[in-house]
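Novice: Sequence first, then the predicted structure:
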Amino acid sequence: MATDNYYLLDYGAGNVRSLVNAVSKLGYTLKTIETASDFEKAEKILFPGVGAFGYAAEALVRKGFVEPLRAYLDSGKPFFGICVGMQVLFEGSDESPDAPGLGYIPGRVRKFSAQDKAVPHMGWNHQTLAKHPAASASNDWSYTIDGRQTYYFVHSYAVPYAALQKDWTLAVTQYDQEQFISAVQLGNILCTQFHPEKSGQAGVNIIKAFLDRPVTVCPPPQALARPTVTPISVPLAHRDGLTTRVIACLDVRANDQGDLVVTKGDQYDVRERNTATNEVRNLGKPVELAKRYYEEGADEITFLNITSFRNVPMHDLPMLEVLRQASQTIFVPLTVGGGIRDVTDPDGKAYPALEVAGEYFRSGADKVSIGSDAVYAAETYWKSSGHLTGRTAIETIAQAYGAQAVVISVDPRRVYVSDPSQTTHHTVQTRFPGPKGEQYCWYQCTVQGGREGRDLDVRQLVVACQALGAGEILLNCMDRDGTNAGYDLELIADVKAAVSIPVIASSGAGRVEHFAQVVQQTGVEATLAAGIFHRREVPIAAVKAHLQQAKISVRTA
């Protein structure tokens, strides 16, 4: 089924490898649009957009693609836009007010209200079809989206659903009290706000439907006075349509033989105890284990590189190949952490963090996780009274790839005090007194894999990182890591109250009840576990079944 006239419109931002891999798995090949003349050769175009609206719009102008793209859309040939690839078809976006969109679809992209929910809107959500299927219509795409399935969204801006776009609107999604357009279609133009290439088999099926469909030419949308399917009134969807994510985390490091293995330890000690060799604990190979979790229903997979890999050229970073291989068969979001900072090769060549992140994105990552570097950036932020330099890793990556691409991995530990007056840091009153009966504690941020404590508390860190542009918090707890005693609910609730971006609860889960407990008592958007999944002590399916029993919405594969 290989073809030379199906093209990818890649403007140079974000992870397009997953889409290319999905297309390849389906038996097709894509050529990349290099010049304006390629638009005339194309019979089908896929336009995946990741990152900021302005970055995409300006890239189209810079490459001279605006008018050729308009001409292609006017030609009536098939077009599939994804996320920002959909948004640029509208008139503009509040994200980048000075960057005009193509104006092909009426309306403007607006930012979500953060009054009652986390922004970005990140995770698996439902959608309601806004058009009646018409089986006889040659340009009816409604069958491609399954209203029974959830698809993966990650965005801070969306187009509010309104009568203005009723002829275009194919599907609508609810996020708390806001309804937005999650898919548009008219003629041979099909676009989704969600990422089908990251939506498991349900998403791959949409891509397959687009590719398998015979190449036909429809009248351009302007010539279609009314769509061939009838718009319907979309009811207010269930406000809990966004599911709670269950994330599998893989701590990856080199063992003593130099092989990459998935490992796990207690309080960050990953070597076998009570053995003569004291070897690094080996729980499996990263790619194989990640594939297993995908097949078992993990909503996301996170790789944390816990080896420094100093003096390794950037193009040989070990995690790059892990991502390349994993993204060939795993079609849910992949996050990679460890080493996302300014680096210098052994030959003296320097690379800013933005370029390092770019290598990971091009290798298959959807998000990068920043640890120690985030702590240093937060310290500078507070010392400068909240001044934004625009030069930190968080700021530069978020500006190019969007806030949703930047995760902050937090490794705090408890410091007990008898009274809040004994410290300048934010304290919580705890139900678990310290060794001397202390009733209060503050959470000290650490760096270098927990080996070094800093004069910065967790609330200072997360507030600063949100201001710098981060889109999500991965909240670990050194005191609970490896204990199987449950998540640190006091820490998680305190952080959740301090920020409006999504929070992932990590460290301490040992039973299915712990997952429901942390969601119900803190309102986190996602839960994460590692060792209990690796050792098959608690299957992912069992976690989701328990969450469903607790009336917590989850994605079912």
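Specialist: The structure has been received and is ready for your questions.

Novice: going forward, measure contacts and count neighbours with C-alpha atoms only.
Specialist: Noted.

Novice: and the nearest residue to Leu317 once chain neighbours are set aside, helix, strand or coil?
Specialist: With C-alpha to C-alpha, 6 or more residues apart in numbering as the criterion, Leu317 has its nearest non-adjacent residue at 7.6 Å, and that residue is Phe309. State at Phe309, reduced to three classes by DSSP: H, G, I helix; E, B strand; the rest coil: coil.

Novice: for Ala374, same thing?
Specialist: Recorded secondary structure, Ala374: helix (three-state DSSP).

Novice: still on that earlier bit, ok, now how distant is the residue nearest to Leu317 from Gly339?
Specialist: Phe309 is 8 Å from Gly339, where distance means C-alpha to C-alpha, to the nearest Å.

Novice: And these two? Which one has more around it.
Specialist: Gly339 (25 against 15; other C-alpha atoms under 10 Å).

Novice: list the contacts for the more buried one?
Specialist: Residues near Gly339 by C-alpha atoms under 8 Å, 6 or more residues apart in numbering: Asn305, Ser308, Ile370.

Novice: top of those by neighbour count?
Specialist: Sorting the contacts of Gly339 by how many neighbours each has (other C-alpha under 10 Å) puts Ile370 first, at 25 neighbours.

Novice: May I have the secondary structure class of Cys249?
Specialist: Cys249 ends up strand, using three-state DSSP.

Novice: can I assume it is in contact with Asp299?
Specialist: No - Cys249 lies out of contact with Asp299 (C-alpha atoms under 8 Å); the separation is 11.1 Å.

Novice: For Gly337, which non-adjacent residue is spatially closest?
Specialist: Ser369 (4.2 Å).

Novice: where's the one you found relative to Gly471, distance?
Specialist: 10 Å.

Novice: so what's Pro539 up against?
Specialist: Contacts for Pro539 (C-alpha under 8 Å, 6+ apart) come out as Ile532, Phe533.

Novice: quick one: it from Gly284, how far?
Specialist: 16 Å.

Novice: sorry, back to before: between Cys249 and Asp299, who's got more neighbours?
Specialist: More crowded of Cys249 and Asp299, by other C-alpha under 10 Å: Asp299, with 29 against 25.

Novice: Cross-check the contact I'm expecting between the more buried one and Thr335.
Specialist: No - look at Asp299 against Thr335 with C-alpha under 8 Å: they stay out of range, at 11.6 Å.

Novice: Just the strands from the stretch 201-350 of the chain, written as ranges.
Specialist: 245-254, 260-263, 300-305, 334-337, 343-344, 350-351 (DSSP state E, counting those that start in this stretch).

Novice: In addition, the following structure is provided for comparison:
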Amino acid sequence: MPGLYMLDYGAGNVRSLVNAVNRLGYELQFVKDPSDILKADKLIFPGVGAFGHAMEALNKKGYAQPLKEYIASGRPFMGICVGMQSLFEGSDESNLAGLGVIPGIVKEFNKDTKAVPHMGWNAAQVLKSTPEGADDATISGQAINYSINDDSEYYFVHSFAVPYTDKVKDWVLTTTQYGDEVFVSSVQRGNVFATQFHPEKSGYAGLRVLRSFLTGTGIVDDSKVVVKEPVVPANRLTKRIIACLDVRSNDNGDLVVTKGDQYDVREKIGDGNDVRNLGKPVDLARRYFEEGADEVTFLNITSFRNCPLGDLPMLEVLKRTSETVFVPLTIGGGIRDVVDPDGTIHPAFEVAGEYFRSGADKVSIGSDAVYAVEKYLANGCKKDGTSAIETIAKAYGAQAVVVSVDPRRVYVKDPSETIHRVVKNSQKGPNGEEYCWYQCTVKGGREGRDIDVHQLVTACEALGAGEILLNCMDRDGTNSGYELELINDVKAAVSIPVIASSGAGCVEHFDEVFEKTNVEAALAAGIFHRREVPIQNVKDHLRKCNVNCRAVDAEL
């Protein structure tokens, strides 16, 4: 399709969308100049992050007016995430006006009743059909529902949404329930189609949506469409199962997936002391996608200090992974200021941008988050806008910033012995202590700092982080279950989503952590790598326990 264009204003991960379109057998051309927009026969506008940042970029690059002219011309348009939000009149997130194609204002979710951002896999209820009641019918060569299926789940990641009201009723293709709110999850009218969810990150269910736009005419005769009222469904937001790959170079210089035992990744038995090798990162990531992982996280535990930013090995890993893995990808490790061998300085914001452009959807910040919080606390809990958390969140949105916490227990006989937040722990200390505080560490757990987890996570949320990846050094590699006391304490302290990590050893541990902590996601590594606990077994067990989880789409 020579006239298929994508409008990239410079925000986030568009590589995954390009790879998804390529996977479906099509090639995209990039809009490089405002005049290119009006050359398109079909136009896709993906957006990531903040509404204001997107509209500012569109206006600055001269794209806004040609974009409105293109839509008014009647040619097919598809927007994704902020690309959908930009069609409305404005957003509470910014003072800048939207394109004004659709009436309505984008609103922030209520943080008092649920975790925000809305992050994960949720259902989309189709509201448009033919008079005969078929929502998958084709009119003038285009499926009304663009292959969105009531029975599938799609990947959402956003803090702002358009509430469903009668004002936007004629535009609404699907609605989605998140907690106590019903919002517009896709729109369709004439030549306009847009989704709040990310089809390129929604597995094969999402690829089918993209395929419908690419193969169809992209235009629906609205006079032949019947609109129905949404029915408030049962909660369909699923619990996420995340596969984590610790990646580092072995003694031969090859990148391998490894797994530590309380953060020690070297073999303890046999003739050698080599780095434990569990496979190649790209191959394992593809396997996890096919087995049903809801997300894949790469934790780069090799520094690559003498490597120029553009040559970082993990960039290539991400690029290759995103060609065949169509679920969200997170990269952690090395998200900090980087100095090239020639002395060129790259701030953390620029480093994150390289990872996003290489295929990452989120970046995970570890040690630098601790240092940023120490500075924040020393400054009287005042933000200065310079930390990696703040700069990345400002441009790419809070949902793009994950803070990875590496704490360890410090036991005390009595809470009065420390100024830090103390938790009563089921695992007693070496001298029978019942209480402990969780000390944050840096440098891969090698150095403890005088800051506890409660201080860290609350400060990181204030700085703009969108998710917490909560590890526990004492549980790492033990297969003894998650650190429930720690997880509950963090869940009560923040309103952003939390991922439980460290300690999973059997399917029952996943049910236990979801039931006893209400955490949004659970992560595991070694048991998935070695197939000791297959991902499908975890999901089968969760369904038996009435825990919502995404079904595995085996084929396109």
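Specialist: Everything's here; your move. The shown structure was predicted, so the numbers you read here are calculated from the model rather than taken from an experiment.

Novice: Tell me which of Ser369 and Gly471 of structure 1 has more neighbours.
Specialist: Neighbour comparison, Ser369 of structure 1 and Gly471: the larger count goes to Gly471, with 30 against 27 (by other C-alpha under 10 Å).

Novice: Please say which position in structure 2 the more buried one maps to.
Specialist: Under the alignment (TM-score structural alignment), Gly471 of structure 1 pairs with Gly466 in structure 2.

Novice: Same check on Ala493 of structure 1?
Specialist: Under the alignment (TM-score structural alignment), Ala493 of structure 1 pairs with Asn488 in structure 2.

Novice: can I assume its match sits in a strand?
Specialist: No - judged by three-state DSSP, Asn488 of structure 2 forms no part of a strand; its state is helix.

Novice: List the contacts of the aligned residue in structure 1 for Asp251 of structure 2.
Specialist: Aligning on TM-score structural alignment places Asp251 of structure 2 opposite Asp256 in structure 1. Applying C-alpha under 8 Å, 6+ apart to Asp256 of structure 1 gives the contacts Glu279, Val280.

Novice: Apart from its chain neighbours, what residue comes closest to the aligned partner of Val84 of structure 1 in structure 2?
Specialist: Under the alignment (TM-score structural alignment), Val84 of structure 1 pairs with Val82 of structure 2. Here the nearest residue to Val82 of structure 2 in space, its sequence neighbours aside, is Gly47; by C-alpha to C-alpha, 6+ apart that works out to 4.4 Å.

Novice: Quick one: map that neighbour onto structure 1.
Specialist: So Gly47 of structure 2 corresponds to Gly49, using TM-score structural alignment.

Novice: Also Leu377 of structure 2?
Specialist: Using TM-score structural alignment, the equivalent of Leu377 of structure 2 in structure 1 is Trp382.

Novice: Now for Ser369 and Gly471 of structure 1: what residues contact both?
Specialist: Common neighbours of Ser369 of structure 1 and Gly471 are listed as Val406, Val407 (criterion: C-alpha under 8 Å, 6+ apart).

Novice: ok but Gln179 of structure 1 is inside a helix, no?
Specialist: No - read with three-state DSSP, Gln179 of structure 1 is strand and lies in no helix.

Novice: Trace it over to structure 2, please.
Specialist: Using TM-score structural alignment, the partner of Gln179 of structure 1 in structure 2 is Val182.

Novice: Could you pull up the contacting residues of its match?
Specialist: Per C-alpha under 8 Å, 6+ apart, neighbours of Val182 of structure 2: Pro163, Tyr164, Thr175, Thr176, Val232.

Novice: which ones are touching Leu67 of structure 2?
Specialist: Here Leu67 of structure 2 is in contact with Ile37, Leu38 (C-alpha under 8 Å, 6+ apart).

Novice: And it, which helix or strand is it part of?
Specialist: helix 64-72 (DSSP states H and E).

Novice: Now do the strands in the stretch 51-200 of structure 2.
Specialist: Under DSSP E, counting those that start in this stretch, the stretch 51-200 of structure 2 gives strands at 77-81, 88-91, 94-97, 102-108, 118-123, 125-126, 128-129, 138-139, 142-143, 153-158, 160-161, 172-178, 181-189, 192-195.

Novice: quick one: whatever residue of structure 1 lines up with Ile102 of structure 2 and Pro539 of structure 1, what's the gap?
Specialist: In structure 1, the residue matched to Ile102 of structure 2 (TM-score structural alignment) is Ile105. According to C-alpha to C-alpha, Ile105 of structure 1 stands 45 Å off from Pro539 of structure 1.

Novice: do Cys441 of structure 1 as well
Specialist: 34 Å.

Novice: picking up where we left off before, can I get the strands of the stretch 201-350 of structure 1 in CSV with distance to Tyr72 of structure 1?
Specialist: Converted to CSV, these look like this (distance: least, C-alpha to C-alpha, whole Å):
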stretch, distance to Tyr72 of structure 1
strand 245-254, 38
strand 260-263, 46
strand 300-305, 35
strand 334-337, 33
strand 343-344, 42
strand 350-351, 38
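
Novice: Do I have it right that Val270 of structure 1 meets Asn278?
Specialist: No - Val270 of structure 1 is not in contact with Asn278 according to C-alpha under 8 Å; the separation is 9.5 Å.

Novice: More neighbours: which of those two?
Specialist: Neighbour tally, Val270 of structure 1 and Asn278, criterion other C-alpha under 10 Å: the higher count belongs to Val270, 19 against 11.

Novice: give the contact list for that one.
Specialist: Listed by C-alpha under 8 Å, 6+ apart, the contact set of Val270 of structure 1 reads Thr263, Lys264, Val280, Arg281.

Novice: nearest to Glu58 of structure 1, of those?
Specialist: For Glu58 of structure 1, the nearest member of the contacts of Val270 of structure 1 is Thr263. The distance, counting by C-alpha to C-alpha, is 43.0 Å.

Novice: Measure how buried the closest one is and give me the count.
Specialist: 26.

Novice: Okay, it and Leu283 of structure 1: tell me how far apart.
Specialist: Counting by C-alpha to C-alpha, the gap from Thr263 of structure 1 to Leu283 of structure 1 is 5 Å.

Novice: show me where the stretch 1-150 of structure 2 has helices.
Specialist: 15-23, 34-37, 51-60, 64-72, 82-85 (DSSP state H, counting those that start in this stretch).

Novice: Sounds good, over and out.
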